[in-house]
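**Q** Here you go, sequence then predicted model.
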Amino acid sequence: MQWFLLSPILALLWVSVAQAEVLVQPDFDANKFSGLWYVVSMASDCKVFLGKKDHLRMSTRTITATAEGDLSVHMEFPGTEGCYQVDAEYLKVGSEGHFRVPTLGYLDVRVVETDYSSFAVVYIYKELEGALSTMVQLYSRTQDVSPQAVKAFKDFYPTVGLPNDMVVTLPKTDSCTRKGKEAP
């Protein structure tokens, strides 16, 4: 009986330790990170994601840094009836490049690696429909991703326990692009 009660506690401690090992981009600069990004590839163990990954298309994020170090993020997702839009505040947690997004259930968002001008690898630990999951997203400034970006993404997602069969490269779409527009 004691082992039955102890197992969930040990699992939570393991998750906390695993998250603590995910480092953020050194000297992260939110102002350089601001602007339009395309989500070109994703990896996740989320059951909802895995059930829909073959039907997903490239989405966008328009990011604006705030004076407090938070990020205002405008997301656009292509759907059958146009673009689904969501606005969220990524609230800074401790170090630069580390955020939480309570309105979306994101418990932990970290910009793991970026060169600011072409790509970013973003780690997300979230709760969806009562289940905890890990997601890694590859952002690109254009719909065509560089080999350097793909390498950074492929080098990172296995380190958080995501295998290749949980990865999708998202097809391009013109239905949710804000080309040339600045963040609101």
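**A** Perfect, thanks for sending it. Numbering: from 1, shown residues only.
**Q** okay, CA-based contacts and neighbour counts for the rest of this
**A** Noted.
**Q** longest helix of this protein?
**A** Using DSSP state H, we find that the single longest helix of the chain is helix 2-20.
**Q** Following the chain onward from it, which element is next?
**A** helix 30-33 (DSSP states H and E).
**Q** Presented hereafter is structure B, for comparison with structure A:
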Amino acid sequence: MTPAVFLLLCGLLLSSPGNAQRRRKKPPAPKNPIDSIGIQGNFDPNRFAGKWFLVGVASRCSYLSQNHYRLEATNVMVTVADAETPEKPLLFSIFRPLDGHCWNIRQTYFPTERAGRFQVRGRGRKVDVVVAETDYNSYAIVYYQKAGKISAKLYGRSIKVGDAVTAKFEERMASIGLDLNQVFYFPVYGFCDSVDEYHVLDETKYTGIR
């Protein structure tokens, strides 16, 4: 085989569709951290609905670390919107004091293809949500991811949960690299149950569709 023929064959091999496809192959997408969080099996939105108290939060947020003493008693009413449809979005109606007033923040947790996993869309970036663990009657551990950063909240059906549940929450947080200095608990007094029309922040109008 002459050198010219050899070079021609090499050129044909290098330009073959298979090689071109290999060259164009994109690197794998980076893993989404919240994908590693397990989801409550057979999640039932109707059993999850009802009143919850925000017991604790875990986060790497430096602002929260420096201002955790400003946390206010917070309670949440969860309802299932359009319960007759298979999607079953959850409506979160959050009540909390701020600057001497009671505020109501309303959010829609849009369901995804996996039961127990949701997405909240608002003014800023979307938030991915996973209901990781709940017995529906006393506690729920819910993870939130925004801009690739994970935090978590501990909800209770009453203002306090048992020591075993608190220990479980702290253990779950340690497994994702959050230590006790990044776990904060809410006051058990000073709750709001109603607000006036001037202190409502309605995020439910945001669907994420532009």
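**A** Ah, there it is. Model, not experiment: these values are computed from the prediction.
**Q** And Ser44 of the first structure? What does it align with in the second structure?
**A** Under the alignment (TM-score structural alignment), Ser44 of the first structure maps onto Ser59 of the second structure.
**Q** nope, Thr114 of the first structure is what I meant
**A** By TM-score structural alignment, Thr114 of the first structure lines up with Thr134 in the second structure.
**Q** hang on, its match packs against Gln40?
**A** Yes. Here Thr134 of the second structure lies in contact with Gln40, judged by C-alpha atoms under 8 Å, at a distance of 6.9 Å.
**Q** which stretches of the second structure form strands?
**A** If DSSP state E is used as the criterion, the strands of the second structure fall at 50-58, 75-80, 90-98, 101-111, 117-120, 127-134, 139-146, 149-156, 183-185, 200-202.
**Q** I'd like to know which of the ones you listed is closest to Gln66 of the second structure.
**A** Closest to Gln66 of the second structure of those, according to C-alpha to C-alpha: strand 183-185, at 11.2 Å.
**Q** okay, and the closest one goes to which residues in the first structure?
**A** Using TM-score structural alignment, strand 183-185 of the second structure pairs with 167-169 in the first structure.
**Q** mean shift between that stretch and the second structure?
**A** With mean C-alpha distance after the TM-score superposition for the first structure, stretch 167-169 of the first structure departs from the second structure by a mean of 1.0 Å once superposed.
**Q** which parts of that stretch are buried?
**A** Across stretch 167-169 of the first structure, burial judged by 16 or more other C-alpha atoms under 10 Å covers 167-169.
**Q** cool, and stretch 49-60 of the second structure?
**A** Within stretch 49-60 of the second structure, the residues that count as buried by 16+ other C-alpha under 10 Å are 49, 51-60.
**Q** Distance from the chain centre to it, please.
**A** On the basis of C-alpha atoms, centre = their mean, to the nearest Å, stretch 49-60 of the second structure is displaced by 12 Å from the centre of the chain it belongs to.
**Q** ok, now stretch 94-107 of the first structure?
**A** With C-alpha atoms, centre = their mean, you get 11 Å for stretch 94-107 of the first structure.
**Q** residues near Val22 of the first structure, how many?
**A** Neighbourhood size, Val22 of the first structure [other C-alpha atoms under 10 Å]: 14.
**Q** cool, Leu64 of the second structure as well?
**A** Leu64 of the second structure: 17 surrounding residues under other C-alpha under 10 Å.
**Q** Also Tyr189 of the second structure?
**A** A count of neighbours around Tyr189 of the second structure, defined by other C-alpha under 10 Å, yields 10.
**Q** How about the contacts made by the nearest residue in space to it that is not next to it in sequence?
**A** With C-alpha to C-alpha, 6 or more residues apart in numbering as the criterion, Tyr189 of the second structure has its nearest non-adjacent residue at 6.2 Å, and that residue is Ala73. Ala73 of the second structure makes contacts with 54, 96-97, 186-192, as judged by C-alpha atoms under 8 Å, 6 or more residues apart in numbering.
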